[in-house]
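Novice: Here is a sequence with its predicted model. Questions after.
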Amino acid sequence: MAKKAVKKKQTTSFFKFIKWFWIVFITGILSVALLFVLAANEVFGEMPTFEILENPQTNLATEILSSDSKTLGKFYLDDNRTPVKFEDLPKNLVDALVATEDARFYEHSGIDARGTVRAFAFLGKKGGASTISQQLAKQLFTGLAARGWKRYTQKIKEWVIATRLERNYTKEEIMTMYFNIYDFGNNADGIRSASKIYFGKEPKNLKIEESAMLVGMFKNSSLYNPRPHRNPVGTKNRRDVVLAQMAKYDYITEQEKDSLQDLKMKLNYSPESHREGLATYFRMYLQGFMNDWIKKNPKPALEGERDRYNLYLDGLKIYTTIDSRMQANAENAVSQHMTKLQAEFFHQNTPERNKTAPFLDLEKSEVNAIMERAMKTSDRWREMKKEGKSEKVIRASFTKKKDMTVFDWKSETKEKDTVMTPLDSIRYYKSFLRTAMMSMEPQTGHVKAWVGGINYKHFQYDNVIQGARQAGSTFKPLVYAAAIDQLRYSPCDSLPDTQYCIEAEKHGNPEPWCPKNSNGKYSGKNYTLKKALANSVNTVTAQLIDKVGPKSVAIIGKNLGITREIAEVPSIALGVSEMNVYEMVGAYGTFANQGVYVKPVMVTRIEDKNGTVLYEYVPETKDVLSKDVAYAMLNLMEGVTQGGSGTRLRTQGVNKWKKEYDEVITGYPYGFKNPIAGKTGTTQNNSDGWFMGMVPNLVTGVWVGGEERATHFKSITYGQGATMALPIWGLYMKENYKNEDLGISDKSFTKPKDLSINVDCTKVAEEAQENKDTEDDLDDLDF
């Protein structure tokens, strides 16, 4: 009886255990299910709708693309994100993520049951349980990890969202979204930005060790950041853990793992910021262009969306005409020449040599006026004024020394730390020569390179399109074009180099206008128009504008795309009107394009994030000159580089001038043999140096000068366009010709059939040897 009682008791206890086991088990299941139901019904907080799950919203940077399909830069606020497709991800990157973050990614449906049980059993000591889908859910919809009991409800929400994501998207789409959403630090939002910023390449080109490093950052992108001096040991160790995981799951062999772990960390750190990188001045011009376009083009928005495109959030793609290779050549040419030119300027403007440095030809009161104006237009003055500071306090702040970082050509980073007063810093920055350069394909108007200054971070004024300076002799071709077009002159017709005066009543001044040549002399000889333009003979140009009239020249200027006012007075013949490089390149492009003006274009197409075309450029053209006149003008300007102020482009021997001068003329001798049409220009007191250079399919304009006209070289030796601006063109074109893929022509300009204008001047007696200019003849250099 006792045994039966014990047995019965044991049986009863067993059934009670089974009963309670199932009660607990079912209760647990129901509790979990209830939690899911409660979370799904937003008891623990708002959940994303089906529509949002179908179209998760992330901030996308607008991407600027070059004509050769390179990323020039991006517009973004906080998120520098450009999405990629799954096919753009290399297999080693995908393998590294799966091996490290979610080994059973392809087996589960959003929640890894085994991993979850393990996490609960060992309290997370043997790894967490978050799947890639859960981590994506957290990134997209739940944000930063909460604390306390909210962390548990957040985790439940992540589980629910993860299962929903698995139902709506394929595994590949989920993985792609995760790579695109993650913040890798240093403005590297998403895998594409990270790959470009840390390694300077597209994701598809990542090596295994590079992919491992980026995947290692998913654990903590701040702690395991590869940026120099952050945490090099920890970052390498984390990379090696990823490689070990890849070997563990047979994505790589043990031997490959060992050899890869032995590799040092190699970075090509290229930060993407608005003030750094390629084509910074152009990108800032483009920002203004896009803002105007957005105002005029409303967005076909859905209910609840913005009715305007957002340049920084909507992931637009802007296709530009800039060629990244030519842009790099242009920026390098500017840097190479301006470094040496500036060094010479500093040498000539020490306090011992020039007490008013960096200004010349000014009284002390005039210098004070410049500094006063600069001080009152400075950011410091404006900001302190907003704060309600008195003028006395503001002025005092400009005389107190402060720590600051300023521009410096000598430094590798182009910056140096120093201590100076804000007033001294204004004077320091005014001592730097500025530049502008633009290069355009004349047949299409496509702008291939745009350099608005020497360094955008420190000099944000864009001299290509914002600035305007006297054009000097680069304006003279417009006068010659009017004469050839209206009077049917040819390059071989000649005029005397004698004093020539235009009557007072023709230009509104009380005295006749009698321009002198730059050397103040008159040779008394006859010059062909070709020879006169090549050597910028002012007396000949004066005769031509007197014959055609200033109004005719001004009209041609307008037809050539010059929008600024051109005063209808004879003195415009010598370039007293102010122009910018953008207008001048467009005007000269007409000569190279057989007389047809094509408005310069920088943007060819704009697309939204889905690839829908929002804008396509329609060329703006105008017939201005006949083919014959345009070709005659090219023939005239070829004389500039054959025997005039641009001859040094063709020099192949050693310069006869002093060694110090040779060092400033960067890249000399240039040794070009192909046809080049061009024009140098120098304004009064050497304040501006210009060079316009053309080959059949590329027109380039260069300007160099100070911010103030009083910042200039003392002598024409260094102050002329042939010294200040021409070398940048020479360096730029030498590099362009080295790259045959660019297709820059070295052929002759296209000659019209049945040309009606005589351009063969070989039989003209005026071309005698005694009138030939040589490189060391400084008397007839242009003005």
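Specialist: Ah, there it is.
Novice: Could you use CA atoms for every contact and neighbour count after this?
Specialist: Fine.
Novice: where exactly do the helices run in the stretch 201-350 of the chain?
Specialist: 208-216, 232-248, 254-261, 280-296, 324-348 (DSSP state H, counting those that start in this stretch).
Novice: next helix or strand past the last one?
Specialist: Going back to what we said before, that points to helix 324-348. Per DSSP states H and E, the first helix or strand lying C-terminal to helix 324-348 is helix 364-376.
Novice: mind listing what's buried in the helix or strand that that next one is followed by?
Specialist: Next along the chain after helix 364-376, taking DSSP H and E as the criterion, comes helix 379-386. Residues of helix 379-386 classed as buried by neighbour count (16 or more other C-alpha atoms under 10 Å): Trp381.
Novice: same question, stretch 260-279
Specialist: The neighbour-count check on stretch 260-279 (16+ other C-alpha under 10 Å) flags 260-261, 269-272, 274-275, 278-279 as buried.
Novice: dropping in the other structure now:
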Amino acid sequence: MAKKRSNTTSKTRKPVSKKKGISKKKQQKRPILRFIGQAAVVMFLLGCLFFILVFLGVLGPVPSKTQLHQINNPLASEVYSADGKILGRYYVENRSYATFDEISPNVIHALIATEDARFYEHRGIDEVALARVFVKSILMRNSSSGGGSTISQQIAKNLFPRSNFGPFSMPVNKLRESIIAYRLERIYSKDEILALYLNTVSFAENIFGIEVVSERFFSKHPSKLDVHEAAVLVGMLKANNYYNPRTHPERSLGRRNVVIDQMVKSEYLTEEKAAFYKEKPLGLRYRLISYNQGPAPYFLEKLKPELLEWCKHNTNENDEPYNLYTDGLKITTTIDYNLQYYAQQSVKEYMKNLQKVFDNHWKSRDIFKENPAILKSAIQNRNTSGASYGEELKKYSEKKQTTLFSWDGLKDVNVTRLDSLKHYLKILNAGFIAIDPHQSTLKAWVGGIDYRFFQYDHVTAPRQTGSTFKPFVYLAALEENIEADSYFVNQLKVYEEYNDWTPRNSHDSYGGYYTMKEALAKSLNTVSVEVLLEAGINETIDIAEKLGITADLPDYPSLALGVASISLKEIVEAFAGIVNDGIPVKSNYLVQIADKNEIILETFHYDLENNPVVSPENCRAVINMMQAVIDEGTGRGIRTIYNIPGDFAGKTGTTQNNSDGWFIGITPNLVTGCWVGANDPRVHFRSTTYGQGAYMALPIVAKFFHKTYNDRSFAYMKNSKFAQPGEEMLAMLSEPGYKEVLDIEKREFNLASIFGKKNKEEELKKGQKPRQEQPEEKGQIWKKIKSIFKKK
């Protein structure tokens, strides 16, 4: 019995021991599960804490909904021509803004297909894309799986740059961008987000936004972009400099075709259409428009101080002064885009040719050896250290790698500073300006040949004017009642009362008698001085000042020969006053300023002068005289070489030693002026053949009008007519311009019997030198003549 009990006991103990074994395993697993559970809870809590820290901006600022409503990227202020084309920008970032409606659908489709195919299906965070990236990129190590960032997240990254948190940088920044993206999607529509992205994303060459990049590479507004063009620009976003179509066309073409394939995959294009666009070349029309490299860089520099002053006194929506570089102002000017383009093109075309002539002219001679003072003064002017000239000169022997300007393209060379200085001292420069004389509006402004290398503006720089000043002398004579058909002797004369000064004609030819019209056409210095003295030096200065010339004008007879230094702008404005019937012209150029939303902030109104300061009749007579300059005088190249039609007046100007070449070209609707020379007046042509205004400056004006008149929109100018003086004045202006010997009986009635002196003609016939008269005596003589022989 005992044995039997023992068996029973053993049987009953086995299951007990089995249960105890299971319990031990469970007890062993429980700490692991408990640890995993606890770890999960801790991770969850840490994740929540991490999210809260990021959400609250502890780990970097996260913009609120209010701030996102007021996204304010630095926007370039843009300067526009009168016809609405962009002339240039002022910026910190070269960025402009285009609305969704102003962007071609081709750009939108290319962007979505390439950057965010599920854009219209998510709310800022694409979980499907994130899962794909996690599996393929992280688990399978496939780098070609693409990114998981949505367009909204990329906006967040562009607008609010990432911060460095060491090993936590990626998760912190990604979560922060996801929060911002989610908020953006709740604030803005999908179309607005697309526009926001395209206006904030950076492209190649340090430019931002679809509008600027579209203008840069295709010279068109983003609304006009075709499929293949849009694909080029969107393709650039993968690596903007690597796929720059200007510097890496083959890479750009391959990337463009990838984008087109993506558009097919997203069903924005058919296979046939894709094949058609992939066959097209890149088709770049590169046009650099930035602050200092657009079609009007010198004008923008001239405008900048006035705009900065305006910004100081006007406040934006935040009640802060406007910032010219970040607030996206839209400034409209009077500049005509096509005229500005023709002016700049004419300057560059002719100056390239003239520089070759100049270099060949000095090819066998060293201008710096012949005149060492040129280099010496240039080095001393750049000396800011206070060192002696010898010490400073030593620094110019060091070679360095630099980029030099040349008309054949920029040259990267290794040269000494001295060679570089010589190179730039021998470069000829130019200034050009065009003004509407009746509206007093500026139409074109070219201050130099290349703003990148030559910032000095030759429109505002004073230079000696040469014979360009003579029309003001003749206008003063008419104002002083010297009749237009008066004759003046062309003789080499010593003016004893002015330190034995003797003015000479450029061709050294003398003899005979000339009317003012003929003397102006031939640009005779001898006659011009006589006319000045007859009219009165102070009276001539007064006329010039009334017409707007503020430069210092010397009280000396050489004033007639243009020894005064006057800016191109001032002298052209003064000529515009003559065309405007004696009403002074002060050019204006600002039309209006609007904010980034095109709300007009200020419209500029100018009080134009209405009262003439000189006789309109005399102004018309001087224009008639200047027409003779073009038809038969020193400016006849306008007709004979360049075949410019229509009413045209003008005046050439050449200064001593051929340092300055001038030409004023005048039509009824436009007054233009051009100056050409080197920065240092001692650098010049040795011969008047090349150094005269008719050779240096006239061709630029002629080219400008040739291009302008061939433009249909300006065809009306060819048929415009100058206002004519009255019949009596026209009759006097029609008198023969030259007489070898005067008929004294017909014109002067026996001056000897009136004034008690011998007839000048008789003295000349006898070989005697006519008595030299003092300026004040001559004025009295002419008044007596006028009182007796005034035409009825």
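Specialist: Received it, and whenever you're ready, just let me know what you need. Everything numeric here is computed off the predicted structure, so don't read it as measured data.
Novice: Got a TM-score for the pair?
Specialist: With the length set by TM-score structural alignment, normalised by the length of structure 1, the two chains reach a TM-score of 0.83; 706 aligned residues with a C-alpha RMSD of 3.3 Å.
Novice: if we can go back for a sec, so which of the helices of the stretch 201-350 of structure 1 is nearest Leu311 of structure 1?
Specialist: Ranking the helices of the stretch 201-350 of structure 1 by proximity to Leu311 of structure 1 (C-alpha to C-alpha) places helix 280-296 first, at 7.4 Å.
Novice: Could you give me the buried positions within the closest one?
Specialist: 280-286, 290.
Novice: got a list of what Lys157 of structure 2 touches?
Specialist: Residues in contact with Lys157 of structure 2, defined by C-alpha atoms under 8 Å, 6 or more residues apart in numbering, are Glu177.
Novice: Can you tell me the element it falls in?
Specialist: Lys157 of structure 2 belongs to helix 151-159 when assigned by DSSP H and E.
Novice: quick revisit: out of the helices of the stretch 201-350 of structure 1, deepest packed?
Specialist: helix 208-216 (a mean of 25; mean count of other C-alpha atoms under 10 Å).
Novice: Now do that helix: which range of structure 2 does it align onto?
Specialist: The alignment of helix 208-216 of structure 1 onto structure 2 (TM-score structural alignment) covers residues 227-235.
Novice: Go ahead and confirm Arg648 of structure 1 touches Ile676.
Specialist: No - look at Arg648 of structure 1 against Ile676 with C-alpha atoms under 8 Å: they stay out of range, at 11.9 Å.
Novice: what do these two both touch?
Specialist: Shared contacts of Arg648 of structure 1 and Ile676, counting by C-alpha under 8 Å, 6+ apart, come down to Thr641.
Novice: circling back to that earlier point, with structure 1 superposed, average distance for the match of helix 208-216 of structure 1?
Specialist: For stretch 227-235 of structure 2, the mean deviation from structure 1 after alignment is 1.6 Å (mean C-alpha distance after the TM-score superposition for structure 1).
Novice: contact partners of that stretch?
Specialist: 106-107, 110-111, 114, 213-214, 218, 243, 245, 252-253, 255-260, 277-278, 280, 282-283.
Novice: what separates it from the chain centre, distance-wise?
Specialist: 28 Å (C-alpha atoms, centre = their mean, to the nearest Å).
Novice: Same check on stretch 188-204 of structure 1?
Specialist: Counting by C-alpha atoms, centre = their mean, stretch 188-204 of structure 1 is centred 18 Å from the centre of its parent chain.
Novice: Quick one: end-to-end distance for that stretch.
Specialist: 16 Å (C-alpha to C-alpha, to the nearest Å).
Novice: Test my guess that Leu136 of structure 1 contacts Asn180.
Specialist: No - applying C-alpha under 8 Å, one finds Leu136 of structure 1 not in contact with Asn180, separated by 10.0 Å.
Novice: what about these two, which has more around it?
Specialist: Legend: neighbour count by other C-alpha atoms under 10 Å for Leu136 of structure 1 and Asn180, higher for Leu136 (26 against 23).
Novice: How about that one: what's its closest non-neighbour residue?
Specialist: Tyr178 (5.4 Å; C-alpha to C-alpha, 6 or more residues apart in numbering).
Novice: The one you found maps to what in structure 2?
Specialist: Under the alignment (TM-score structural alignment), Tyr178 of structure 1 pairs with Tyr197 in structure 2.
Novice: Over to Ala328 of structure 1?
Specialist: Match for Ala328 of structure 1 (TM-score structural alignment): Tyr341.
Novice: swap in Gly719 of structure 1?
Specialist: Aligned partner of Gly719 of structure 1 by TM-score structural alignment: Gly691.
Novice: cool, and Leu433 of structure 1?
Specialist: Using TM-score structural alignment, Leu433 of structure 1 pairs with Leu428 in structure 2.
Novice: burial measure for the closest residue to its match other than its chain neighbours, as a count.
Specialist: Spatially, and ignoring its direct neighbours in sequence, Leu428 of structure 2 is nearest to Ala678 (4.5 Å; C-alpha to C-alpha, 6+ apart). Ala678 of structure 2 has 18 neighbours, counted by other C-alpha under 10 Å.
Novice: Also Thr416 of structure 2?
Specialist: 16.
Novice: for the aligned partner of it in structure 1, what are its contacts?
Specialist: In structure 1, Thr416 of structure 2 lines up with Thr421, judged by TM-score structural alignment. When contacts are counted by C-alpha under 8 Å, 6+ apart, Thr421 of structure 1 is found next to 398-402.
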